[in-house]
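Asker: predicted model, plus sequence, below.
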Amino acid sequence: MSEARQNLGRWGEDLAARYLERCGWRILHRNLRTPVGEIDILARDGKTLVFVEVKTRRGLAFGTPQEAVGPAKRRQILRAAQWHLAAVAYRTTVRFDVVAILAGSGEPRIEHIVDAFGQD
C-alpha cells in the first residue's frame, strides 16, 4: 500500500474517532491487531461494544467507501472480533458499524452505518 493511501486511511480513522467521540462514544482501541486481522476502532456506545470499520475514499470512481466492505472484508472483521471477544471474555451486546468518509473537495462527508452487518 502506498504511503499516500496509508495517510488517507489514518486521516479517515482519526476523523471517524473524533466523530464518534462527539457522539458520546468511548474509544477503547484503535487499530486493534489480532492474529486473524485488525479492527479499525473498538468503542462503547452506551453498554454496546461496537467494532467499527472505517473506509475513506477521495472520490467515487471506485464506488462509495461503504461498498468496499464486501463479504470477504466482513468475514475478516467477524473473525478478528470473535478472536478478541474470546480472548477478553466480554459479556455485552456487540454490534458492527461502518463509518464511510468521502474526502473530496470541501468538507469531508461522513456517513455512519449503524449495525452495518445486520442489514444484509
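Answerer: Alright, I've got the coordinates.
Asker: switch to C-alpha atoms for all contacts and neighbour counts from now on
Answerer: Noted.
Asker: what residues does R57 make contact with?
Answerer: Listed by Cα atoms under 8 Å, 6 or more residues apart in numbering, the contact set of R57 reads 8, 64-65, 101-103.
Asker: distance check, it against R109.
Answerer: Look at R57 and R109: by Cα to Cα, to the nearest Å, they are 10 Å apart.
Asker: quickly list what's touching both of those two.
Answerer: 101-103.
Asker: gap between the residue nearest the centre of the chain and E21?
Answerer: Closest to where the C-alpha atoms of the chain average out (Cα atoms, centre = their mean) is E53, at 1.7 Å. To E21, E53 is 15 Å away according to Cα to Cα.
Asker: ditto for V52
Answerer: Distance, V52 to E21, using Cα to Cα: 13 Å.
Asker: between those two, which one's more packed in?
Answerer: Taking other Cα atoms under 10 Å, V52 and E21 do not tie; V52 has more neighbours (27 against 15).
Asker: this is the other structure I want to compare:
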Amino acid sequence: MAEHNDRGREAEQLAREWLEGKGYVFLAENYRYKHAEIDLIMTHRELLVFVEVKFRTGTGYGYAEEFVDYKKRQLIIRAADHYIYEIDWHRDIRFDIVGVYRDPHGRVAFKHFEDAFY
C-alpha cells in the first residue's frame, strides 16, 4: 500500500478515537457506494454524522477543509443517501470534516468542522 494511503488510514483511526472521546459512537468506516467513499460514519446526540478525514503535515498547501471540493462533497452526499436508505434512517444527519495535523515533532492536533456542508 502506498505511504499516503497508510497515513490516511492512520489519520482516520486517530480521528475515530478522538471523536469517540468526545462522545461519538462509531458505526462504519470506509463505506463505499459506487465511486464514493465515506471515511467514518458515526452517531452523536441522535444525529447520523458522515465524517471526511483529511491528514496534513502542515498548512503550507492549505487547510484540510479546503481539500473537500464540490465534486468530493457531491460524492459523499450520494454515498450518504445510499447509506441512509440502506439502514432506514429517519432522523437528522450532518456532514463533518476532521483535519488531522501532525507537526514536525510528531505531535497530532485536530480541527473539527461540524456541519461543514450539505
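Answerer: Structure's in. What do you need? All values reported here derive from a predicted model rather than from experimental measurement.
Asker: circling back to that earlier point, got a markdown table for the contacts of R57 of the first structure, with neighbour count too?
Answerer: Below are the contacts of R57 of the first structure laid out as a markdown table (neighbours: other Cα atoms under 10 Å):
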| residue | neighbour count |
| --- | --- |
| L8 | 17 |
| T64 | 17 |
| P65 | 20 |
| I101 | 26 |
| L102 | 20 |
| A103 | 18 |
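Asker: so the nearest residue to G37 of the first structure once chain neighbours are set aside, which state does it fall into?
Answerer: Distance criterion Cα to Cα, 6 or more residues apart in numbering; nearest residue to G37 of the first structure, sequence neighbours excluded, is A80 at 5.1 Å. Secondary structure, DSSP: H, G, I helix; E, B strand; the rest coil: A80 of the first structure is helix.
Asker: now for A80 of the first structure, how many residues are close by?
Answerer: As a burial measure, A80 of the first structure scores 21 neighbours (other Cα under 10 Å).
Asker: which one in the second structure is aligned with it?
Answerer: Applying TM-score structural alignment, one finds that A80 of the first structure aligns to A79 in the second structure.
Asker: quick one: residues contacting that match.
Answerer: 31-34, 36-38.
Asker: make a PyMOL selection of the buried ones in these.
Answerer: A single PyMOL command is used to select the members of the contacts of A79 of the second structure judged buried by 16 or more other Cα atoms under 10 Å:
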select buried, resi 31+33+36+37+38
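Asker: reformat the contacts of A79 of the second structure as a markdown table; add distance to V68 of the second structure and secondary structure.
Answerer: Shown next, in a markdown table, are the contacts of A79 of the second structure (distance: Cα to Cα, whole Å; DSSP: H, G, I helix; E, B strand; the rest coil):
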| residue | distance to V68 of the second structure | secondary structure |
| --- | --- | --- |
| Y31 | 17 | strand |
| R32 | 17 | strand |
| Y33 | 18 | strand |
| K34 | 18 | coil |
| A36 | 13 | strand |
| E37 | 13 | strand |
| I38 | 12 | strand |
